[in-house]
Every structure is written in C-alpha cells, then in structure tokens.
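1. structure of the sequence below:
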Amino acid sequence: MKWQGRRGSRNIEDRRRAGGKAQVGGLGLLAVLAIGYFLGVDVTPFLQDGGAIGGGGGGGEITEADKQAGEFVSVTLADTEDVWDDLFRTQVGQAYNPVTLVLYKGVTQSPCGGASGATGPFYCPGDNKVYLDTSFFTTLSRQLGARGDFAAAYVVAHEVAHHVQDELGILGQANAIRAQVSDAEANAISVRIELQADCYSGIWAREVQARFGTLERGDIAEAMNAARQIGDDTLQRNAGRVPMPHTFTHGTSAQRQAWFVRGYETGDMRSCDTFSAEAL
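-> Presented below is the predicted three-dimensional model:
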C-alpha cells in the first residue's frame, strides 16, 4: 500500500501521551487477554481489579514505530473520509460526517467502557469515535498471522464502516433489537452487523484503488488473509476450542472473506445488505 507522503486526517485524537502506564505480567494475564482477543469481550475490569493495569490513560515513550503507525492510521483514515464523502453523496444522497479516531497507548476510557490491548480496536456509538491502540497491529501480525500494511488498513476501514452504519441508522436499529432478544439471537444480529462492515470495507478498498491507485500487488490478498485469521471459527480453533456457531459474533472466516469480496467487486452499498440476506 502506497501511503507515505500522502494526506493525513485531522480527525485524530492522540492520547498516547496522556499519562498513566499499562503494566502487564503473568500467565494469568495472558489468559485473560486471550479471552478478550478471541471473544471480543472487554476484560479491562478484570485487569483493573487484579491490579494488572493502572492509570486512566495511555502513556509511555512514543517510539519511532509508534510515530509511523500513527501516520499510517492518519493516511488510512483520510482515505476513508474521501471515499465515504463521495459515496454518501452519490449512493445515499446525504452528507457524510467523518468519524474521529482515538489513538492511545496502554489504556484509555470511552463511553462504551475501558479500552486496552484486551479489547482490540472498536467503534463506540456513544461518542462516534473509533478507538485504536496501534500495538494491535503487532498482535495482528505476530499473534494472529495477518501480516502487511493493507491488513492493518482493513482493520481501520472495518471500524470506520461501523461509523458508516451508525450514520445510516443501521447500527442503532440493530443494537436496539439485540438488547431485546436472547444471547444467541443477539449474536446472530451481531454477525450481520460485522459482515456488513466487512462488505463496506471491500467497497472502500475498491474505491481507494480507483481513486488513488495506492494498492500494490498482494494488498487484497493481505486483507483476505486478515479476514480469514479473525473469523470466529478460526479464532476459536486457534485458541484450542471447538468452534461454537451460537457464540459467533463476527462471522466465520469464509463469511468475512465472501462479504469483503462482494463489496470489492460491486462497489454498491446496496449489495451489502446482510440483514436481508437469507444465507450469509
């Protein structure tokens, strides 16, 4: 992905120097973090109760790698702004309000709860912001096996896609229904939310190439590999568990790949209607 020297977004809230410091250690902590990564559960309260994480913000030294990751995220976010601004105008008929992305290091707070390395990147509809500890890119590459800069860009684009859903009113309606049904039914709705975000991410990838020509050989393969590595079935299997479909919240590897491809091939937001699809 050609990103160096390109426009960065102004909608970045950098909390990496906010003070406080994450302190981690012990096999028990590693087990708790694994739960967070594999199941999408915010385990920050458990870490705080056990004294594993202290402080209310990020902090620590900002390394050269941190700086580069921040620049990369800023450029990727700027690309989402340009793409979705035009798509909302041409396909939706309304203005797009860009999302703010919070960069942090260690831990920080959001209206949706604590954010830490245990939560992974997420979109919070409470303040319309994406939260991202760029150290997750290292986890994505080394622990989850999703290497490459476009794999990281896919993660950013996926979280921005949740904001797109929020702007369209889809996310609010889906979450309102989830709050009124059983856990299994809520999980099934969550899968449709996530697969639609994957589809929107595919549209974003298509438009980035069409508008800016920044994709390089192998970039789409990196995104497809990332989608495979973070499928619910693959995560549960890699955690030593038998995949349990009723607990899935993001979709299988095959589903995530398929919906990304659908968005990439069609470029049409209407093709991403996972909620009307009989089969995912």
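2. please count neighbours and contacts with C-alpha atoms only from this point.
-> OK.
3. can you tell me the element the spatially most central residue of the chain falls in?
-> Closest residue to the average C-alpha location of the chain: Glu159 at 3.8 Å, with CA atoms, centre = their mean. Following DSSP states H and E, one finds Glu159 within helix 149-168.
4. could you double-check that Leu195 sits in contact with Gln255?
-> Yes. Taking contacts as CA atoms under 8 Å, Leu195 lies within contact range of Gln255: 7.3 Å.
5. the more surrounded of the two?
-> Neighbour count, other CA atoms under 10 Å: between Leu195 and Gln255, Leu195 has more, with 27 against 20.
6. OK, contacts around the residue nearest to Val99 when sequence neighbours are not counted?
-> Distances taken as CA to CA, 6 or more residues apart in numbering place Lys129 nearest to Val99, at 5.8 Å, with adjacent residues excluded. Contacts for Lys129 (CA atoms under 8 Å, 6 or more residues apart in numbering) come out as 99-102, 123, 163.
7. residue boundaries of the helices in the chain?
-> 27-39, 44-49, 64-87, 136-138, 149-168, 170-178, 183-212, 219-229, 232-238, 253-266 (DSSP state H).
8. nearest to Gly57, of these?
-> The closest of these to Gly57 is helix 44-49. By CA to CA, the value is 12.6 Å.
9. how far away is Ser116 from Leu132?
-> From Ser116 over to Leu132 the distance is 9 Å, taken as CA to CA, to the nearest Å.
10. kindly report the same for Arg228.
-> Arg228 is 21 Å from Leu132, by CA to CA.
11. what of Glu159?
-> 9 Å.
12. number of residues surrounding Ala31?
-> 10.
13. and for stretch 257-267, what are the contacting residues?
-> Contacts for stretch 257-267 (CA under 8 Å, 6+ apart): 195-196, 198-207, 224, 227-228, 269, 271-272.
14. which of those are buried, as a PyMOL select command?
-> Per 16 or more other CA atoms under 10 Å, the buried members of those correspond to this PyMOL selection:
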select buried, resi 195+196+198+199+200+201+202+203+204+205+206+207+224+227+228+269+271+272
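15. quick one more, to check against the first:
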Amino acid sequence: MRWKGRRQSGNVEDRRGATPGGFGGLGGMGGSGGGGLSRLLPMLLRFLGVKGTIFAILALGAYSYFSGGGLGGLLGGLEGGSVQTTGAAPTGEVEQSAQEKELVEFVSVVLADTEQTWHELFKAEGQDYKEPRLVLFRGAVNSACGVGQAAMGPFYCPGDQKVY
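-> Next up is the predicted model:
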C-alpha cells in the first residue's frame, strides 16, 4: 500500500505524554460497547472484503504492537485487575522515534481513508457520518468508558465517540 504523501486525518489526538488520574479498574466496557462491533464487522467484510478487513485488523495490530501496547488485547490475553495511576498533564511535544513518527503518520492516513469511505457509504444511504477521533496513548488512558489499557488493543468508546 502506498500511503506516504496521502491525506492525513485531522482527527488524531495524541495523549502519549499524559497519564490518567484517579481511576481504578477498567469499568464501563460492557453493555453498549459490543453491539457496535457486531454490526461493524459484517459491514467491513461486505465493503472491504476479507482481505481488506484482515489488512485493517493487521494495521491496527501493528500500531498497537509498535506503540508499546503489545498484542495481548488482540489475542485475548487481557487480564483482570485495576489500573493505579497518578494524574499528570501532557508535557507538550511527545518524544518519539523516527519509527513511531512514521507509524503515527501511517495510522493518520488509514484513518483519513476510512473517513472518506464511511462518508461515501453513509451518503449512499442518505445518512450523515460523524467522524470519531483517534486517541493515541501509552500505558493507560481515561475515556468515557473508563480507563483503557494499551494491552487491550484498539477499542471504540461510544460514550465519547473516540477510538483508543
């Protein structure tokens, strides 16, 4: 896939320099979260085909792995427990290697591509598509669905309409 030089999404929020504060546990991921995925997968298969869906999953997995999250969440290795963190504000520019910078650019291009595709698909059905924001983080992050961990792999939180 040739992606360098293509449009990057402006919907990327970089929280890699911050840590969540004051929350314990993983909370809020049950109930409404699973319904979206069960509807999304058939749509992905229908519009992207098996190869496209596999590529999308691999791209998300590669990003998760190289950003320090590992593959535990993608491979079902999520363990219980709580997240004990302290509050800290982001410290400006995030330190990143050349490889990390390239991965962030790649994910931003993939997100822009998915935004364009979903806009076209929703428009064909006479509906509007609301673009989610993609939140990059290390370790753990606060979301409207509770504290998310990098080991969980990518997840969507309907409470704040963001992908983590």
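16. need the max-distance pair from the contacts of Lys129 of structure 1.
-> Maximum distance among the contacts of Lys129 of structure 1 (CA to CA): 13.5 Å, for Val102 and His163.
17. tell me the contacts of the residue nearest to the centre of structure 1?
-> Applying CA under 8 Å, 6+ apart, the residues near Glu159 of structure 1 are 121-123, 130, 197.
18. which residues in structure 2 form strands?
-> Shown for structure 2, the strands assigned by DSSP state E span residues 12-14, 133-136, 140-143, 146-149, 156-157, 162-163.
19. okay, and the second one goes to which residues in structure 1?
-> This points to strand 133-136 of structure 2. Against structure 1, the aligned range for strand 133-136 of structure 2 is residues 100-103 (TM-score structural alignment).
20. same deal with the first one?
-> Per the alignment by TM-score structural alignment, strand 12-14 of structure 2 matches residues 12-14 in structure 1.
21. can you tell me the mean distance of that stretch from structure 2 after alignment?
-> Stretch 12-14 of structure 1, aligned to structure 2 and superposed, deviates on average by 0.8 Å (mean CA distance after the TM-score superposition for structure 1).
22. what about that stretch, distance to the chain center?
-> 16 Å (CA atoms, centre = their mean, to the nearest Å).
23. do the same with stretch 60-79 of structure 2
-> Chain-centre distance of stretch 60-79 of structure 2: 11 Å, with CA atoms, centre = their mean.
24. identify each buried residue in that stretch, please.
-> Quick answer for stretch 60-79 of structure 2 (16+ other CA under 10 Å): 60-65, 67, 69-74.
25. looking at structure 2, which helix is longest?
-> helix 32-66.
26. for that helix, which positions count as buried?
-> So, applying 16+ other CA under 10 Å, buried residues of helix 32-66 of structure 2: 33, 53, 56, 59-65.
27. now the residue sitting furthest away from the middle of structure 2: how far from Val147 of structure 2?
-> Centroid-distance maximum for structure 2: Gly126 at 26.6 Å, with CA atoms, centre = their mean. Distance of Gly126 of structure 2 to Val147 of structure 2, given as CA to CA: 35 Å.
28. before we move on, what about Ser97 of structure 2?
-> Where Val147 of structure 2 is concerned, Ser97 of structure 2 sits at a distance of 26 Å (CA to CA).
29. the more surrounded of these two?
-> Val147 (23 against 9).
30. returning to what we had before: separation between the counterpart of the residue nearest to Val99 of structure 1 in structure 2 and Gly81 of structure 2?
-> Under the alignment (TM-score structural alignment), Lys129 of structure 1 pairs with Lys162 in structure 2. Between Lys162 of structure 2 and Gly81 of structure 2 the computed distance is 23 Å (CA to CA).
31. quick one: the match of strand 133-136 of structure 2 to structure 2 mean distance?
-> Averaged out, stretch 100-103 of structure 1 is 0.7 Å away (mean CA distance after the TM-score superposition for structure 1).
32. tally of neighbours for the closest residue to Ser9 of structure 2 other than its chain neighbours?
-> Among residues not flanking Ser9 of structure 2 along the chain, Ala112 sits closest, at 4.4 Å (CA to CA, 6+ apart). Ala112 of structure 2 has 20 neighbours, counted by other CA under 10 Å.
33. export the strands of structure 2 to JSON lines and tack on distance to Met43 of structure 2?
-> Converted to JSON lines, the strands of structure 2 look like this (distance: least, CA to CA, whole Å):
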{"stretch": "strand 12-14", "distance to Met43 of structure 2": "23"}
{"stretch": "strand 133-136", "distance to Met43 of structure 2": "20"}
{"stretch": "strand 140-143", "distance to Met43 of structure 2": "25"}
{"stretch": "strand 146-149", "distance to Met43 of structure 2": "25"}
{"stretch": "strand 156-157", "distance to Met43 of structure 2": "16"}
{"stretch": "strand 162-163", "distance to Met43 of structure 2": "18"}
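34. mind checking which of those strands is nearest Glu105 of structure 2?
-> Going by CA to CA, the one of these nearest Glu105 of structure 2 is strand 12-14, 10.0 Å.
35. buried stuff in the closest one?
-> By 16+ other CA under 10 Å, the buried positions in strand 12-14 of structure 2 come out as 12, 14.
36. by contact count, what packs against that strand?
-> strand 133-136 (3 or more CA pairs under 8 Å, 6 or more residues apart in numbering; DSSP states H and E).
37. just the residues contacting the strand it packs on, thanks.
-> Taking CA under 8 Å, 6+ apart as the rule, strand 133-136 of structure 2 contacts 11-16, 161-164.
38. rerun that using 7 Å as the cut-off
-> Residues outside strand 133-136 of structure 2 that contact it (CA atoms under 7 Å, 6 or more residues apart in numbering): 11-16, 162-164.
39. stretch 6-18 of structure 1 too?
-> Contacts for stretch 6-18 of structure 1 (CA under 7 Å, 6+ apart): 57-60, 74-75, 77-78, 100-105.
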